[in-house]
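**Student:** Please work out how this folds:
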Amino acid sequence: MQTASPVLPDSEIEDLVRTHFGLEGTAEWLWGEKDSNHRLTLGDKRTVLVKVLNPGEPPSTTDMHSRALLHVARADPGIPVQRIVPASNGAPDIRIPGPEGNTRAVRVVTFLPGQALSGATHSVAQRYNIGLMMARMQQALASFEHASASHKLTWDMTYSLDLRGVCNCLGEGEERAALTQCLDLFQDEVLPRLTQLPSQVIHNDFNSENILVDPADTDRVSGIIDFGDMVRAPRVFDVAVGASYILDDESEPVESVFDFLKGYASLARLTRPEIEVLYPCLLARLVMRLAIPSWRATLFPNQAERLLRKHDLVRRTLARVRAYRQQAFTEQSAAVFQRVSQ
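**Tutor:** Okay, here's the model as predicted:
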């Protein structure tokens, strides 16, 4: 997260994939938070995505992401994830020289159809289907193991308290106090119960840019992309992540999150301890969505506008959730899973 990812010229991308993947096409740069991404249009008009990964990403982490994509495709072929296009030597990714004598990985994947959830109209059925897709993804990843699955990750909620220093520089007065109170709640109610929370490798980034929907039927999820934040962590963290983005729709009340939970509950169950920590986890993720982009904007001021484009929206979402009583949120969440089990 602290390492810049130099953008390779399109011509260099074209030469690279021709040499290592046997693909001929025209490259076009796409913005990415951590990586240098390029769409490659092949001669037959098919498109693939070329990801030149951040030089700061360890090779073992890259390997985990590649193998997770392969694993999900085998475990549940119906989940619409990108398929890996292997290199000419059969490997799922390759390594090339980096900018400072290091190396960086290159992965080529299929380009999924659809539009980002952030730009689509929203509905009860759509939120239900996103929850269902998360449950399917968790079930597919439940059997996935990798030596790097427990690597320390900035976006892992387990380490959200590390952001206290950043939060002390955000906002003023009551707003700053609210961020601190959210982290205090996470420290008091979640961290002591970590051993009670079922853990596995999770996607950890069901956000409105990583979920694609069918433009002709926006209730249907047509793609789940970006495994770059995956980690072994309590699965309820995954649910809280998804819920935080569902709530970005300000035209809908906080109760809209229960449509998402109903979809999830149609296939999977949260235990009582998980349900009881869902609310503080949701608040913690919203705090992370404010703190981490703000921190990165100081590191990369040329990307500040892009990184902070949703800052005010997340602030309002956090205020809406905090105004909703924790006990009421927990009881309604429990009712969702109770109704499904009857």
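**Student:** Please count neighbours and contacts with C-alpha atoms only from this point.
**Tutor:** Fine.
**Student:** tell me the centre residue of the chain?
**Tutor:** Asp205 (1.3 Å; Cα atoms, centre = their mean).
**Student:** Second input sequence below; structure requested for side-by-side comparison:
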Amino acid sequence: MAEKHSKPNFSHSQASEILKRCYNLTTLEIRSLPSYDDQNFYVVAVEGCKCILKILNSEDSKNPDLIEMQTFVMSFLHQNGLPAQTVLPSTSGQLTSMEEVDCGYGLQKYLVRLFTYLPGTTISQVPSTPQLLFETGKMAATMDKVLQEMRHPKISVLEREKFIWSLTNVSLLEPYLHLLDGDPLQEVVKSIFHQFKTSVEPQRSNFRKGINHGDINDLNVLVEPDGNDGHRISGIIDFGDMHTGYYIHELAITITYMMIEHPNPMEVGGPTLAGWESVLPLNEAEKDCLYVLVLSRFCQSLVLARHSVTLHPENEEYLMITSRKGIYIVSQLWKLGKEQVEKVWFESAAQLNKRK
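**Tutor:** Now for the predicted structure:
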């Protein structure tokens, strides 16, 4: 998790200067894009290209091997026909540059990359039809399946054992529970963490391992019109949370975030699960843990958002987007209980897969 003083704060003119110096591109249009702890700019250059300039927080910039791995993964997925961004080389042929700038906390080093621009709008902007949710689940599973074939000498950097956003590491959040003091939700979160320890951890040896994107959320999936009044997926972005995990974690994360913008969150699990299982059918242990894993992801998101707000109160509005809706959804799912929620998800997935 990034530290308080690590989020970059480059001006538009500083970003334009980097584009000119490193990529020989002259900025025609530049605008900031939202980000959790990095800084992103959408750029249109006089030379005719559209691209995304990403400036990494100073904490993550200290791990160039991990960045190299993420860059390689995007390229590998792109080569295998998936809509991932790729990194554009600088005029000297480098895929990254290191900028030392004072963003108000003294001189710090920030790693900079330039990405290809993917067309489309975020999936949060369009209606989440069952078909689109099916496609999202299918895309997530396809990505994890393709990554099975990837080989790279530095692949072990994806282990990220203490990575706080990994669903393996839910128990690492217990020291942060005090941030919910006085909140009635605290008892629910404690109960979910207990369920995680007693019902998920003992079954983990039966989960299938894989490399997870780790953050398939409603801002990281891009869509464009498909010509039939619907939408198709045009991009998967932001591989900053990528790590070695388990297939079932990827599915749980995808369901969690697809619920957030949906007017009826309970309707999300079935189609997303059906799409996932059209590529990677679940085994019994994975099925049994899905409900608690979804709840655990909501809890991770709620607790870490509270923590981030204490570090970056100026960014509260963006940080709490997921959190506010998540509180309502967690309470509903917890009240309904495992049996009821699973019945809805698995029955609607089965019906959808019959029709496919």
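**Student:** one step back: aligned to the residue nearest to the centre of the first structure, what sits in the second structure?
**Tutor:** Correspondence of Asp205 of the first structure to the second structure, assessed by TM-score structural alignment: Asp215.
**Student:** Wasn't its match part of a strand?
**Tutor:** No - under DSSP: H, G, I helix; E, B strand; the rest coil, Asp215 of the second structure falls outside any strand and is assigned coil.
**Student:** Let's verify the closest residue to it other than its chain neighbours: helix, strand, or coil?
**Tutor:** The spatial neighbour of Asp215 of the second structure that comes closest, neighbours along the chain excluded (Cα to Cα, 6 or more residues apart in numbering), is Asp241 at 6.3 Å. With three-state DSSP as the basis, Asp241 of the second structure sits in coil.
**Student:** correct me, but Asp241 of the second structure touches Trp165?
**Tutor:** Yes - between Asp241 of the second structure and Trp165 a contact is recorded at 7.4 Å, counting by Cα atoms under 8 Å.
**Student:** Please identify which of these two sits among more neighbours.
**Tutor:** Under the neighbour definition other Cα atoms under 10 Å, Asp241 of the second structure and Trp165 were set side by side, and Trp165 has more, 21 against 17.
**Student:** residue in the first structure matching Glu99 of the second structure?
**Tutor:** For Glu99 of the second structure, the aligned residue in the first structure is Ile96 (criterion: TM-score structural alignment).
**Student:** any idea how far Ser11 of the first structure is from that match?
**Tutor:** When distance is defined by Cα to Cα, to the nearest Å, Ile96 of the first structure is 16 Å away from Ser11 of the first structure.
**Student:** show me where the second structure has helices.
**Tutor:** Assigned by DSSP state H, the helices in the second structure fall at 12-23, 64-79, 130-147, 185-195, 247-260, 269-277, 284-311, 316-319, 321-336, 338-355.
**Student:** Distance-wise, check Cys49 of the second structure relative to Arg113 of the second structure.
**Tutor:** 15 Å.
**Student:** Of the two, which one has the most company?
**Tutor:** Using other Cα under 10 Å as the criterion, Cys49 of the second structure and Arg113 rank with Arg113 on top: 23 against 13.
**Student:** show me the contacts for Tyr247 of the second structure.
**Tutor:** Ala141, Asp144, Phe207, Arg208, Lys209, Gly210, Ile211, Asn212 (Cα atoms under 8 Å, 6 or more residues apart in numbering).
**Student:** What is the aligned counterpart of it in the first structure?
**Tutor:** Counting by TM-score structural alignment, Tyr247 of the second structure lines up with Arg235 in the first structure.
**Student:** One more: Thr71 of the second structure?
**Tutor:** By TM-score structural alignment, Thr71 of the second structure lines up with Ser66.
**Student:** measure its match to Ala105 of the first structure for me?
**Tutor:** To Ala105 of the first structure, Ser66 of the first structure is 11 Å away according to Cα to Cα.
**Student:** Find residues that contact each of the two.
**Tutor:** Asp93.
**Student:** Quick check: which of the helices of the second structure has the most neighbours on average?
**Tutor:** Mean neighbour counts were compared across the helices of the second structure using mean count of other Cα atoms under 10 Å; the top stretch is helix 269-277, at a mean of 28.
**Student:** between that helix and helix 130-147, how many degrees?
**Tutor:** 30 degrees (axes from the mean of the first three to the mean of the last three Cα atoms, to 10 degrees).
**Student:** once aligned to the first structure, how far is helix 269-277 of the second structure on average?
**Tutor:** Helix 269-277 of the second structure: mean distance to aligned residues in the first structure after superposition is 0.9 Å, counting by mean Cα distance after the TM-score superposition for the first structure.
**Student:** on contacts alone, who are the packing partners of that helix?
**Tutor:** helix 130-147, helix 247-260, helix 338-355 (3 or more Cα pairs under 8 Å, 6 or more residues apart in numbering; DSSP states H and E).
**Student:** need these in TSV with distance to Leu77 of the second structure, can you?
**Tutor:** Compiled in TSV, those are given as follows (distance: least, Cα to Cα, whole Å):
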stretch	distance to Leu77 of the second structure
helix 130-147	7
helix 247-260	16
helix 338-355	26
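**Student:** Nearest to Val223 of the second structure, out of those helices?
**Tutor:** Between Val223 of the second structure and those, the shortest separation by Cα to Cα is 9.2 Å, and it involves helix 130-147.
**Student:** thinking again about what came up before, next up, the contacts around the match of Asp205 of the first structure.
**Tutor:** Asp238, Phe239, Asp241, Met242, Ile253, Thr254.
**Student:** Now with 10 Å, please.
**Tutor:** 165-166, 221, 236-242, 250, 253-254, 257 (Cα atoms under 10 Å, 6 or more residues apart in numbering).
**Student:** and the aligned partner of Arg18 of the first structure in the second structure, what does it touch?
**Tutor:** In the second structure, the position corresponding to Arg18 of the first structure is occupied by Lys20, as judged by TM-score structural alignment. Each residue near Lys20 of the second structure by Cα under 10 Å, 6+ apart is listed here: Thr26, Thr27, Ala45, Thr91.
**Student:** cool, and Ile327 of the second structure?
**Tutor:** Leu185, Phe298, Cys299, Ser301, Leu302.
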